Structures are given as structure tokens and as C-alpha cells.
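*Asks:* please work out how this folds:
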Amino acid sequence: MTLLIIIIILAFAFDFINGFHDAANSIATIVSTKVLTPLQAVLWAAFFNFMAYLIFELHVADSIAKIVRTDAISLEVIFAGLCAAIIWNLLTWWLGIPSSSSHTLVGGFAGAAVAHAGFAVVNSAPIIKIIAFIFLAPVLGMVISYFLSVILLHLSKNGHPNKLDKQFKGFQLISSALFSLGHGGNDAQKVMGIIAAALMVFYKGVDPSVVPHWAQIQLVGGKIHHIPIWVSLGCYTAIAAGTLSGGWRIVKTMGSKITKITPFEGVAAETAGALLLFGTEKFGIPVSTTHTITGAIMGVGLTKRISAVRWGITRSLLWAWVLTIPVSGALAALFYWILKLAHFAM
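*Replies:* Below you'll find the model as predicted:
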């Protein structure tokens, strides 16, 4: 029971870190366009991160819980995966690299599981979808935001520039709220899936009738239908609290280094990102909010000219994205082997 409690605490800690690591995704454009101050922006984003609790079903949580076979792993596997994910997240935050918290968690979970029981323990279907969306999420975000920008440009071509700027500053409050909802619904659920997996592992082989109410995971048709309310509330609260603490290093990268953002472009990028997050959540695809909004920012930059996007920055981001899963997996495997050696030494 002690290790289960430690895992739950670490999971909430990861969600908190995810909040301030990915705060930039929700607020970078609205801060860079000066629609809100940094403090106002994090309060706004944190509120809608939490409100996602009332909107989304558990599709993403179910996908994350099924990355590996819970009947073939141990709590030590989940512990090692979380430790690796937390370290990689803190390192990339410190360096100001907007890497994916989602892929960090997936890589850590899968890497520790492989170290424990080999590649057969990993369910290939969800992993393939997640890896595919490393590339698809930014591309789709870019395409959606590009065409959305073109449509908005056409609709507002006869408007007065100053009036339009004020209108789009108002619209950006809505678009950033929608993106924050998508961020909360997608990212908080990933940790919910990890805690669900830990509970299923801990009570593996136990008669469901004797599992305490606070630990019951309800499955319908093989999919997670219900998670204890303390798990859901804890995860949404942790990610909202993390967002409140900010993530100014990554805000600078996301808000100014990729391309210069105006209120009009902020609306297009955030709306495109929100549409993609809502759509992928519906199908249970755990995508990276970092990849999504980065692609969307690139898309609005392309409406001006190709050179408006600072491709040197995006290339360095791409390397971080590609390396996140394997590096997190290797770190988690190392943690697991250290735990195993320590156990044998005792």
C-alpha cells in the first residue's frame, strides 16, 4: 500500500509539473499579444483547465491505462516510469524546451514496462497512434490554423484595422479559454490513466466485490467508464495549480521565438489548437498540446510568408519531440533496473 500511495503522490506531482510546463501552451499567445497580463493569463487558463472536469469523458485516460498490459506489470514499473517522466519534464522546463509532457509520460511508462517484461507487454495499437501524432498533431494544427486564418482574413478584409484589433482581442479570450479546456481535458486525463493503471495493478486478482469503493475502476465494454472522483478532481486540481505557477521560460519560446503573434493570429492559432484537441480527445488519442499549438502558430505565420516562421527554432523543437519518448523510456528502464538491484541487495 505504501508504494501505491507514493505513486499517487508522484502522479499528482507530475500533473502539477505538467501544468507549469505546459502553461505556455495555453497562455503564450494571449500574453504575447498583451490581451492579458501574465498573472491574468495564468488565472484564466487555470480556471478553464479545471472546468474541463465537467466536460470530457474518459477516452484519453482509457488509452493511457492500456499502453501496457496491466496484468503483466508491477507497481515498481509505474513508479520508475513516473520518476523518469518527472525528471525529463523538469529538465526540459529548465532549458526552456517545449517538449511534450504527454510523450514523456508515455515513454516512461512503456520504457519501465519493457525493462520489466520485454516488448510483448506493450500494446502496440495505442503506442502507434501516439507516435503517429508526434508528427500529425503539429501538421494538422498548422493546416487547420492556416485555413482558419485565410477564412478570417477574407471575412474581415473590409474592416477598420483598429476596430478589428480590438474585436480580435475580445475573441482571443474565448479562443484561449477553449484551448485551456482542451489542455485540461487531454493532459489531466493522462495522469488519471496512470493512477487507474496503478489501482488495477495493486488489486490485480482480487475479487472486485472486496475492492474498497475509493479504488474501484469501472469498465464497460473493456473501456474505463468510471474512475473514483478523488482521482479526477485531484488531477484537474493539480494541473490547474501547476498552470497558476506559470512557466515563463517556455512562454518566451512559444510566444515570440517561433513567429510574431497578433490578436488575430492568436485567435486563429488557439481556435485551431482547440478544435484539434477536442477532436482527438473524442477518439481517445493522447496528443501533445505542445505539438498542437506549435503547429498552429506556424500555420498563422505561413499566412504572411514562409520566412515569417523561424524554422531554425522549429527544427530544434522537432529534435526534442522525437527524442522525448526514447529518452524517457531509457531513463525509466534505468530507474527500474536500479530498483531491482536495490531490492536484490536488501
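*Asks:* only C-alpha atoms for contact and neighbour calcs from this point on.
*Replies:* Will do.
*Asks:* what are the boundaries of the helices in the stretch 151-300 of the chain?
*Replies:* 161-202, 229-244, 248-252, 263-282, 289-302 (DSSP state H, counting those that start in this stretch).
*Asks:* if you compare those, which one is most tucked away?
*Replies:* Greatest average neighbour count among the helices of the stretch 151-300 of the chain goes to helix 289-302 (a mean of 28), per mean count of other CA atoms under 10 Å.
*Asks:* circling back to that earlier point, for the helices of the stretch 151-300 of the chain, which one sits closest to residue 326?
*Replies:* Closest to residue 326 of these is helix 289-302 (CA to CA; 16.9 Å).
*Asks:* which parts of the helix or strand just after the closest one are buried?
*Replies:* Per DSSP states H and E, the first helix or strand lying C-terminal to helix 289-302 is helix 311-345. By 16 or more other CA atoms under 10 Å, the buried positions in helix 311-345 come out as 314, 317-318, 320-322, 324-337, 339.
*Asks:* can I get the helices of the stretch 151-300 of the chain in CSV with distance to residue 214?
*Replies:* CSV is the format used below for the helices of the stretch 151-300 of the chain (distance: least, CA to CA, whole Å):
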stretch, distance to residue 214
helix 161-202, 10
helix 229-244, 8
helix 248-252, 37
helix 263-282, 26
helix 289-302, 30
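*Asks:* those helices: which one's closest to residue 151?
*Replies:* Using CA to CA, the helices of the stretch 151-300 of the chain put helix 263-282 closest to residue 151, at 9.7 Å.
*Asks:* list the contacts of the helix or strand harbouring residue 82.
*Replies:* For residue 82, the element it lies in under DSSP H and E is helix 75-95. Identification of contacts with helix 75-95 by CA atoms under 8 Å, 6 or more residues apart in numbering yields 3-4, 7, 10-11, 14, 17-18, 21, 98-99, 101, 104-105, 107-113, 116, 194, 198, 201-202, 247, 249-250, 328-329, 331-333, 335-336, 339.
*Asks:* one more to put side by side:
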Amino acid sequence: MVLELLAIAIAIVFSFDFFNGFHDAANAIATVVATKVLTPVKAVGLAAVGNFVGMVFITNAIAETIGKGIIDTRVLGVGSGTLTDPQILHSMAIIMGGVLGAIAWDILTWLWGLPVSSSHALIGGIVGSTSLAAGVGAVLLPSAENMILFLGLTGSVFGLGVAAFVAWSWRAKRPLTLGTTLLAGLIAGLLPSVFLGRILLRGLVQIVVYMVAAPLVGLIAAFGLALLLIRLFRKSTPSRVNHEFRRLQLVSSFFYSVTHGTNDAQKGMGIITLLLIVFAIGPPLGPPAGEFRVPFWVILGAHASISLGTFFGGWRIVRTMSQRVTALRPWQGFAAETGGGIALVGTAIAGIPVSTTHVIASAIMGVGATKRLSAVRWGVARRIFWAWIITIPASAAVGMAAYAAIRLALGL
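*Replies:* The predicted structure follows:
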């Protein structure tokens, strides 16, 4: 019975990857649809191939973060020797409660047409189920000293940036450019500090910090690239620019899809590898004892699932992202996709499971803001923003309920 339940659990995780592709990966084609370079059907096909090709550039960094960087895996019995069947089933209930919570939230937000983050939903679900099972102390958090240091530094630098922005905005002819520069300085100073261990963040807080920072990086990269293109092609006619970038946007769209697959597929891979460790499944189907190594069949299955999900779904969310946030031209779509892809490459190397939804939405808004602030439809952006804010607590609550239901069903 235990192995049969493991097979069901793995199938559910692959289903999460499918829904991730159905729901989240649709954002990878939003810009190429908005610019009318490709029809939705062709764009979905291109994105599906890109998500699968992302497997070629795979690293295990994000999978490791999901598998052992959010919660203390000792609550799952990892490192405790051979577990009894009831202990294995209880650990599975914790893990699958989180996954089912994320799937439920993904389905609800798809029905509502909201491009919220599957990454946030998965992390929220895992935090919720683990907190109910073992208490909040089982969630990995930095020490109080490091949190105080981090908050103090963040508050000081952010306050300085706001003060400088307000002071200079009265005199600057282009306050938006100034504000973006200050924001870039904040990120440039804060993130390396975390990387270099000056601020020893870990676990959930580290992930949340980068989840907030990655969209800002995408916004700034897309905004800066768009300004550069405006300057480089200022003497060219609009028709010539659009003609050239219609072809280039095919490349940038594929690039973003590849980076999306590299980032998002690893989240399901991390969960399945953790399940294999809990169930003590060794080579060739599982990782070697004492190692967190993702088996090739898990990599293949995760990328295939997310690619199929991308191919079959997402027009509701594509419509929100591509038509309601801001109107785009091919060169702007190129800037948004390239800027977003750059942000995702960096986070994949760092092993940070950020929201690809946030990154591309912010990149689109950054490109739209090069025209004027009013070019971005901030009403829709605010609606998306609040959907993001409630994702982690909402999916955590659903994860708690799913964990309780699984325990009841298994008689634990």
C-alpha cells in the first residue's frame, strides 16, 4: 500500500507541474501575443517547446531549495534512519497537503483569470501543512539577530532612496528614470549582501526577499533595455523597427520560455525527490543515500508535464497579461521577454524559486512605463498585485485543510 501511495503522490506532483504550465507558463507567451507576432496557438506551441528545452540547461539548485530549504526536513524523518509505515505516511501527508493546497489555489485563480504565482502557492501550501503538523518552528527562518540586521539595513536604504527620490523629483525632468536608478541601487546593494553571507538569511525569509526582488530586477532590466532600444533606433521609422523586432521577438519569446522551464519545473522535481528520500527509494529510481540528487526520470517527467500544461491552457490569463496591462509593440515585447529572462537566469543559478509570473508582469509594466506612467493600466496591475499578496496565506490555509483531510483519510 505504501508504494502505491507513493505512485499516487508522484502523479499528483506531476499534475501540479501540468497546472503550473496551464496556469503560470501562459505568461511566457503574453507579450508575443500582445504584439501579434504570433497567434495564441502558435505562441503556446513555441512556449511548450521552450519549457521542455529548459531541461538541457538544468541545475538542481532550485529543486534543492524546495526540497530542503523551506522546512526542517527532520519533521519528515529525513536523517532518522528507517521509518515505519505510519511515519512514512505522516510525512507524505505533510508534503502532499502542501502540493494539493497549491493545486487548489491554482485552479481557483485560473477560474478567476488571475495570473498569480504557482511558486508562491506551493511554498504557502508547504508552510501551511508543516505548521499544522509540527508547529511554526519547523519552518526554516533566520535568527532574530539577522532579521533585525536585515530589516534595519533595508529600512535605512529604502528610506534614503525614497527621500532622495522625493527631493530630486521636484527638480529632475525625468523623475521616473531617477527613481528607477535609486531602486536599482537598493537591489544592487542588498542582494549581494545576502549572497555573500553578510546578512545570513535562510529558508522562507530568503525566498520571500528574492521573490520580491526578482520582479524588480525584471522591471529594471526591461525598462533599461527599452530605453536603450529607443535611443539606438531613434532615427529609424516605426515600420522598420516593428519589422525587425517581429523576428527578434521570436528569439526572445523562446529564450524566456526556456528560462521559465528551467525555473518552474524544478519545483515539482524538488518535491518528488523529497518524497523518494522519505520513502527510502534508492538508485536507480531514487537518489543515493545521504544525497539530494534529482533522478533523470524526474527531470524528464517534470518538464514534460509543464510543457503539456503550457500547450493545453491559459488563454484567460494570457488575455489579462497581454491586453489589459499595457499595449505592446514588437520591440517592447522583445525588451520585456529579454529582461524577464535575464532575471530568471540569475535566480536559477542562485537556486531561488521566484515567481515567473511576477517577473514577466513587472517586465511588461517596466516597458510600458518608458512611454509614460499612464500607459500602464495600474488598475489591473493593482488587482494582480493584491492577488499575489494573498497567495501565500491563502494557499497555506488550503494546505492545512488538505493535510488534515489526508490524515483523516489515512487514519493517522
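*Asks:* so where in structure 2 does the helix holding residue 82 of structure 1 end up aligned?
*Replies:* Alignment of helix 75-95 of structure 1 against structure 2: residues 92-112, by TM-score structural alignment.
*Asks:* mind listing what's buried in the matching stretch?
*Replies:* Neighbour-count burial for stretch 92-112 of structure 2 [16+ other CA under 10 Å]: 92-106, 109-110.
*Asks:* swap in stretch 148-158 of structure 1?
*Replies:* Applying 16+ other CA under 10 Å to stretch 148-158 of structure 1 flags 148, 149 as buried.
*Asks:* I'd say residue 273 of structure 2 and residue 289 touch.
*Replies:* No: counting by CA atoms under 8 Å, residue 273 of structure 2 sits too far from residue 289 to count as a contact (11.9 Å).
*Asks:* residue 188 of structure 1 corresponds to which position in structure 2?
*Replies:* When structure 2 is aligned by TM-score structural alignment, residue 188 of structure 1 is paired with residue 265.
*Asks:* so who does that match touch?
*Replies:* By CA under 8 Å, 6+ apart, the neighbours of residue 265 of structure 2 are 17, 299, 302, 303, 306.
*Asks:* same question for residue 325 of structure 2.
*Replies:* So, once contact is read as CA under 8 Å, 6+ apart, residue 325 of structure 2 ends up touching 364, 365, 376, 377, 378, 380, 381.
*Asks:* for residue 328 of structure 2, state which of these is nearest.
*Replies:* So of the contacts of residue 325 of structure 2, ranked by how close each gets to residue 328 of structure 2 (CA to CA), first place is residue 364, at 8.3 Å.
*Asks:* aligned counterpart of that closest one in structure 1, please.
*Replies:* Using TM-score structural alignment, residue 364 of structure 2 pairs with residue 297 in structure 1.
*Asks:* swap in residue 398 of structure 2?
*Replies:* Using TM-score structural alignment as the criterion, residue 398 of structure 2 maps onto residue 331 of structure 1.
*Asks:* again, but for residue 180 of structure 2
*Replies:* By TM-score structural alignment, residue 180 of structure 2 lines up with nothing at all.
*Asks:* surely residue 180 of structure 2 touches residue 218?
*Replies:* No: counting by CA under 8 Å, residue 180 of structure 2 does not reach residue 218; the two are 11.9 Å apart.
*Asks:* and those two? which has more neighbours close in?
*Replies:* Neighbour totals were compared for residue 180 of structure 2 and residue 218, and residue 218 leads with 30 against 18 (other CA atoms under 10 Å).
*Asks:* am I right that that one sits in a helix?
*Replies:* Yes: assigned with DSSP: H, G, I helix; E, B strand; the rest coil, residue 218 of structure 2 falls within a helix.
*Asks:* distance of it from residue 128 of structure 2?
*Replies:* The gap separating residue 218 of structure 2 from residue 128 of structure 2 is 29 Å, by CA to CA, to the nearest Å.
*Asks:* what do you get for residue 344 of structure 2?
*Replies:* 26 Å.
*Asks:* and for residue 63 of structure 2?
*Replies:* Applying CA to CA to residue 63 of structure 2 and residue 128 of structure 2 gives a distance of 19 Å.
*Asks:* with residue 250 of structure 2 instead?
*Replies:* 40 Å.
*Asks:* now residue 217 of structure 2
*Replies:* 29 Å.
*Asks:* okay, those two: which has more neighbours?
*Replies:* Set residue 217 of structure 2 next to residue 128 and count neighbours by other CA under 10 Å: residue 128 wins out with 30 against 25.
*Asks:* I'd guessed that one sits against residue 397; true?
*Replies:* Yes: using CA under 8 Å as the test, residue 128 of structure 2 is close enough to residue 397 to be in contact (6.0 Å).
*Asks:* how about the contacts made by the counterpart of residue 179 of structure 1 in structure 2?
*Replies:* Aligning on TM-score structural alignment places residue 179 of structure 1 opposite residue 256 in structure 2. For residue 256 of structure 2, the contacting residues are 28, 50, 337, 338, 340, 341, by CA under 8 Å, 6+ apart.
*Asks:* how far away is residue 256 of structure 2 from residue 273 of structure 2?
*Replies:* 26 Å.
*Asks:* next: residue 45 of structure 2.
*Replies:* 29 Å.
*Asks:* same deal with residue 242 of structure 2?
*Replies:* 45 Å.
*Asks:* quick one: contacts for the closest residue to the match of residue 364 of structure 2 other than its chain neighbours?
*Replies:* Spatially, and ignoring its direct neighbours in sequence, residue 297 of structure 1 is nearest to residue 269 (5.4 Å; CA to CA, 6 or more residues apart in numbering). By CA under 8 Å, 6+ apart, the contact list for residue 269 of structure 1 reads 141, 145, 293, 296, 297, 299, 300.
*Asks:* redo those as a markdown table? Include distance to residue 37 of structure 1.
*Replies:* Converted to a markdown table, the contacts of residue 269 of structure 1 look like this (distance: CA to CA, whole Å):
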| residue | distance to residue 37 of structure 1 |
| --- | --- |
| 141 | 26 |
| 145 | 24 |
| 293 | 20 |
| 296 | 22 |
| 297 | 20 |
| 299 | 25 |
| 300 | 22 |
